[in-house]
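**Q** this one's structure only:
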């Protein structure tokens, strides 16, 4: 089987209207829920699963409110709560976690959906390379701060199915061959690496984080999922810099992209399907990601997963709600 990053699509049947079970009583938090895959996932889960509450975490609260209005046009009774969250700022992350913890006694699903791709060299407020800091470090801190609530939920008498769903990408194959994550670059502006290499190592970190999370916290089912190549704002953040080539590039690629509705099925599947195995990463829809990407198997490297976890824990030491 030939596996082409982004465009390969081997699927299993999944229809949200039929296959999302009742989520009655459950509380869900989705990062980056104001647009694209996050917004669509919230719609599907609210419309068909009818959970007790869904927190829509986003940096832009005006857009978050607009997204909630859009969702309610399709699911008028959707119990959505906006949550202010900037993944590039530890203070914002801690404030969001504190707000959630003060309002809720349980958390059944934490969907780490937000992400950036192919952006110019920059750093987060704490000095992490912007893609690695946003896609991995910010989400890792949020998960760390919400873990007590996740564990408390998992230990309830009814034994709820508690999950952390992490969006990775087949783009993890763009990380440095062999090494995977160049730890000496992740607390710089990343100028020593190509943009796509930086993106690749951030997405590799997502897959490895889910894998190690599953080992460290067996009470919680952790899974990483590649949504496929989806026609969202994320896919062309860099197109404007190509001027006249923007139109040609868009015209060439867009016919191969999935709609947001189709792309969101992958993470919704990972949220509710009984087929999901904790610690694995999956390609669309629900096919276990066992195919090696670019001749490597870094996403299943347990030593690298452990190294990343220990590095991350050291970086987040002392961070509390």
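**A** Yes, it's here. Note that the structure is a prediction, hence the values are computed from the model and not measured.

**Q** hey, let's count contacts and neighbours off CA atoms from now on
**A** Fine.

**Q** Can you show me the helices along the stretch 51-200 of the chain?
**A** In the stretch 51-200 of the chain, helices defined by DSSP state H, counting those that start in this stretch lie at 61-74, 90-103, 130-132, 139-154, 195-216, listed in chain order.

**Q** Counting by contacts, list what the third one packs against.
**A** Judged by 3 or more Cα pairs under 8 Å, 6 or more residues apart in numbering; DSSP states H and E, helix 130-132 is in contact with helix 195-216.

**Q** So which bits of the helix it packs on are buried?
**A** Applying a neighbour-count criterion of 16 or more other Cα atoms under 10 Å, the buried positions in helix 195-216 are 195-214.

**Q** try stretch 249-266
**A** 257, 258, 260, 261, 262, 263, 264, 265, 266.

**Q** my guess is the first one contacts residue 235, does it?
**A** I take that to be residue 257. No: contact criterion Cα atoms under 8 Å: residue 257 and residue 235 do not qualify, at 9.5 Å.

**Q** Quick one: residues contacting residue 110.
**A** Residue 110 is in contact with 28, 29, 30, 143, 163, 164, 165, counting by Cα atoms under 8 Å, 6 or more residues apart in numbering.

**Q** Take this one as well and set it beside the first:
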């Protein structure tokens, strides 16, 4: 039995991936979400801990073959989580970091871990670049301001999202270089699905913030993009697509999966290790 734990599997490309994973023979898929059988709210560290405990209690001695950290949020309506952290950073990075730390000891040998990243992490590709620093303490206390039309300010909100995706890449890098991963021959992948309509990431955007981006796509084309992004994610999780040696960043570009180098900042080991240590403090895992 292939046991897979997944976040963000009820909507958008995650739902498409979950459908593929569920259809795979001898596969047990457990999805964490606010309305799933085992509830999970990534904005709450206590919820993440409860979810991890319930998963481990449910599995007993069964090992986890794949962990898919796919859920994401942008332009949150709430500025702070119950733990007192900026919501984008808390959900996209800290929640997944904590879940990874809690479930890592139960990963099977040769297990696969996939974190959904984004090419918005790279200033070369993003019109609104991430913040030019990765300081977990500073990011956790950001004040994103308010847009006159309601919600968080657009540029600050987009920078916060892009930076959280940079943190996903740095987390993947730090974990991939750990002795734990090397000893058990785990496979770590950061996956950029590209722009995918219907994911819900922009549902809290002010009206007109990104004019014409999704409306220019036909419903059929938008749906095909969502399904393809989900199918590629599923193939990575199931091991049907194997990264080239020395690469962990997978990027879907115009329908083709590529393995480019991430941004210069995303490749820095000192930054990834510092983020790992600081995140441990912020999640009480130190």
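**A** Structure's in. What do you need? The structure displayed is predicted, hence computed values, not measured ones.

**Q** Including distance to residue 119 of the first structure, could the helices of the stretch 51-200 of the first structure go into a markdown table?
**A** Output for the helices of the stretch 51-200 of the first structure, formatted as a markdown table (distance: least, Cα to Cα, whole Å):
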| stretch | distance to residue 119 of the first structure |
| --- | --- |
| helix 61-74 | 21 |
| helix 90-103 | 20 |
| helix 130-132 | 7 |
| helix 139-154 | 18 |
| helix 195-216 | 7 |
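
**Q** Can you say which of these is nearest to residue 315 of the first structure?
**A** helix 139-154 (9.5 Å; Cα to Cα).

**Q** got the buried residues for the closest one?
**A** For helix 139-154 of the first structure, burial by neighbour count (16+ other Cα under 10 Å) applies to 139-147, 149-151, 153-154.

**Q** so where in the second structure does the helix or strand where residue 37 of the first structure lies end up aligned?
**A** In this structure, residue 37 of the first structure sits in helix 36-44 according to DSSP states H and E. Against the second structure, the aligned range for helix 36-44 of the first structure is residues 12-20 (TM-score structural alignment).

**Q** Now do the matching stretch: everything it contacts.
**A** 8-10, 29, 70-71, 196-200, 226-227, 229-234.

**Q** next one: stretch 27-42 of the second structure
**A** Contacts for stretch 27-42 of the second structure (Cα under 8 Å, 6+ apart): 1-10, 18, 21-22, 47-48, 50-51, 54-55, 90-92, 95-96.

**Q** first to last residue in that stretch, what's the distance?
**A** Terminal residues of stretch 27-42 of the second structure are spaced 24 Å apart (Cα to Cα, to the nearest Å).

**Q** How about stretch 190-198 of the second structure?
**A** 21 Å.

**Q** same deal with stretch 210-221 of the second structure?
**A** 19 Å.

**Q** likewise stretch 193-207 of the second structure?
**A** Across stretch 193-207 of the second structure, first to last residue, Cα to Cα, it's 24 Å.

**Q** so how far is it off the chain centroid?
**A** With Cα atoms, centre = their mean, to the nearest Å as the basis, stretch 193-207 of the second structure stands 14 Å off its chain's centre.

**Q** for stretch 46-62 of the second structure, same thing?
**A** Taking mean C-alpha positions (Cα atoms, centre = their mean), stretch 46-62 of the second structure and its chain are 19 Å apart.

**Q** Next: stretch 40-56 of the second structure.
**A** Worked out by Cα atoms, centre = their mean, stretch 40-56 of the second structure lies 16 Å from the chain centre.

**Q** What of stretch 6-13 of the second structure?
**A** That offset, for stretch 6-13 of the second structure, works out to 10 Å (Cα atoms, centre = their mean).

**Q** Near the residue mapped onto residue 58 of the second structure from the first structure, how many residues? Count them for me, please.
**A** Taking TM-score structural alignment, residue 58 of the second structure has residue 103 as its aligned residue in the first structure. Taking other Cα atoms under 10 Å as the criterion, the count of residues near residue 103 of the first structure is 8.

**Q** how close does residue 103 of the first structure sit to residue 97 of the first structure?
**A** 10 Å.

**Q** quick one: the strands in the stretch 151-300 of the first structure?
**A** With DSSP state E, counting those that start in this stretch, the ranges of strands along the stretch 151-300 of the first structure come out as 163-167, 221-225, 281-283, 287-288.

**Q** any idea which of these is most buried?
**A** With neighbours taken as mean count of other Cα atoms under 10 Å, the strands of the stretch 151-300 of the first structure reach their highest mean count in strand 221-225, at a mean of 29.

**Q** now it and helix 139-154, what's the angle there?
**A** Counting by axes from the mean of the first three to the mean of the last three Cα atoms, to 10 degrees, strand 221-225 of the first structure lies at 140 degrees to helix 139-154.

**Q** and strand 221-225 of the first structure, how far from the second structure on average?
**A** Superposing on the second structure and averaging over aligned pairs (mean Cα distance after the TM-score superposition for the first structure), strand 221-225 of the first structure comes out at 0.8 Å.

**Q** Cheers, nothing more for now.
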